[in-house]
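Novice: Build the 3D model from these lines:
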Amino acid sequence: MTKLLLSLHVLAAIVAIGPVTAAASMFPAATRRALATGADRDVAVLRTLNRICRVYAALGIAVPLFGLFTASSLDVLGDAWLITSIALTAVAAGVLVLAVLPRQRAVLDGFGREPVEVDVKWPARLAMHTGLFNVLWAVVTVLMIVRPGSTTGA
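Specialist: This is a model prediction of the structure:
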């Protein structure tokens, strides 16, 4: 059962977090392009990237759920590396839900107005928050692989 749970946890991370990471990373550059061109096509790209982020962020809830079930079956719920991973996952989710997605929405709302009301500083701020989200997930991934103090860790 542990192998099945671990497989589901890893698959959920790849399928759910990967698209959010990629789409969120592409959004600031696409915003700059849309600001430069004003083309409907570039704004449509922004809408698609935002939709990917929203949908896969919702699916991403499966990652910590499968992770908790896996950790319970491995009897590592009290291990420091896991507690740290859980805390960093919560921070990453907070950055996504409280900073990245609302700023993406604000950018899209700005393109919905005439004249376009998008602050030129937004892409840089959005890139910063997206980068923070990505770094947090990278650290969590490393912790999951290395598992400090584990007899099976690297």
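Novice: CA only for contacts and neighbour counts going forward, please
Specialist: OK.
Novice: Remind me what the top helix by length along the chain packs against, helices and strands.
Specialist: Determined from DSSP state H, the single longest helix within the chain is helix 122-146. Counting contacts by 3 or more C-alpha pairs under 8 Å, 6 or more residues apart in numbering; DSSP states H and E, helix 122-146 packs against helix 18-37, helix 80-95, helix 101-111.
Novice: let's see this one next to it:
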Amino acid sequence: MTKFLLAVHVLAAIVAVGPVTVAASMFPPLARKVPADPGESLLNLALLHRICRVYAVVGVAVPVFGFATAKNMGVLGDAWLIVSIALTAVAAVVLGALVLPRQGAVLRSVEDDVLDARATVRLAMVTGTFNLLWAAVTVLMIVRPGSTTGA
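Specialist: Prediction:
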């Protein structure tokens, strides 16, 4: 059962978190290009925002299966897992409270033709923070101190 839960946890992370990190990273540079090419770029910008919103909700499966896996493995109290849980919570807050609302604000400003380039820079910064948090969690999941893999 543990292998099944771990497989679902990893697949959920790849399928849910991967698209958010890529779409969120693509959003600020595309937003800066919209004034020069408003037609298709605006549609693509709206699509990237929707991908981020939808996959953020789907991403809830990652910690759900992560907790189930950790419980089956008996590692819920391990320091590396607690740090991973904390970083995941911070990443979720950054995504929900900073990235998605700022994407929405940038999208509305682009639609109204009043884009402030500084807003895209700030958005890129918080998006990078979100991506770095997930990178740290990924490294902890792979390296995890006390691992029995011998790697």
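Novice: Name the residues of the longest helix of structure 1 that are buried.
Specialist: Burial within helix 122-146 of structure 1, assessed by neighbour count using 16 or more other C-alpha atoms under 10 Å, is assigned to 122-123, 126-134, 136-137, 140-141, 143-144.
Novice: That one vs structure 2, average offset?
Specialist: Superposing on structure 2 places helix 122-146 of structure 1 at an average distance of 0.6 Å from its equivalents, by mean C-alpha distance after the TM-score superposition for structure 1.
Novice: corresponding residues in structure 2 for that helix?
Specialist: Mapped onto structure 2 using TM-score structural alignment, helix 122-146 of structure 1 spans residues 119-143.
Novice: Name the residues that touch the matching stretch?
Specialist: Stretch 119-143 of structure 2 is contacted from outside by 21, 24-25, 28-29, 31-32, 80-81, 84, 87-88, 90-91, 94-95, 98-99, 102-103, 106, 151, using C-alpha atoms under 8 Å, 6 or more residues apart in numbering.
Novice: Repeat the analysis, applying 7 Å as the threshold.
Specialist: 21, 24-25, 28, 80, 84, 87-88, 91, 94-95, 98-99, 102, 106 (C-alpha atoms under 7 Å, 6 or more residues apart in numbering).
Novice: Need the max-distance pair from those.
Specialist: 80 and 106 (36.4 Å; C-alpha to C-alpha).
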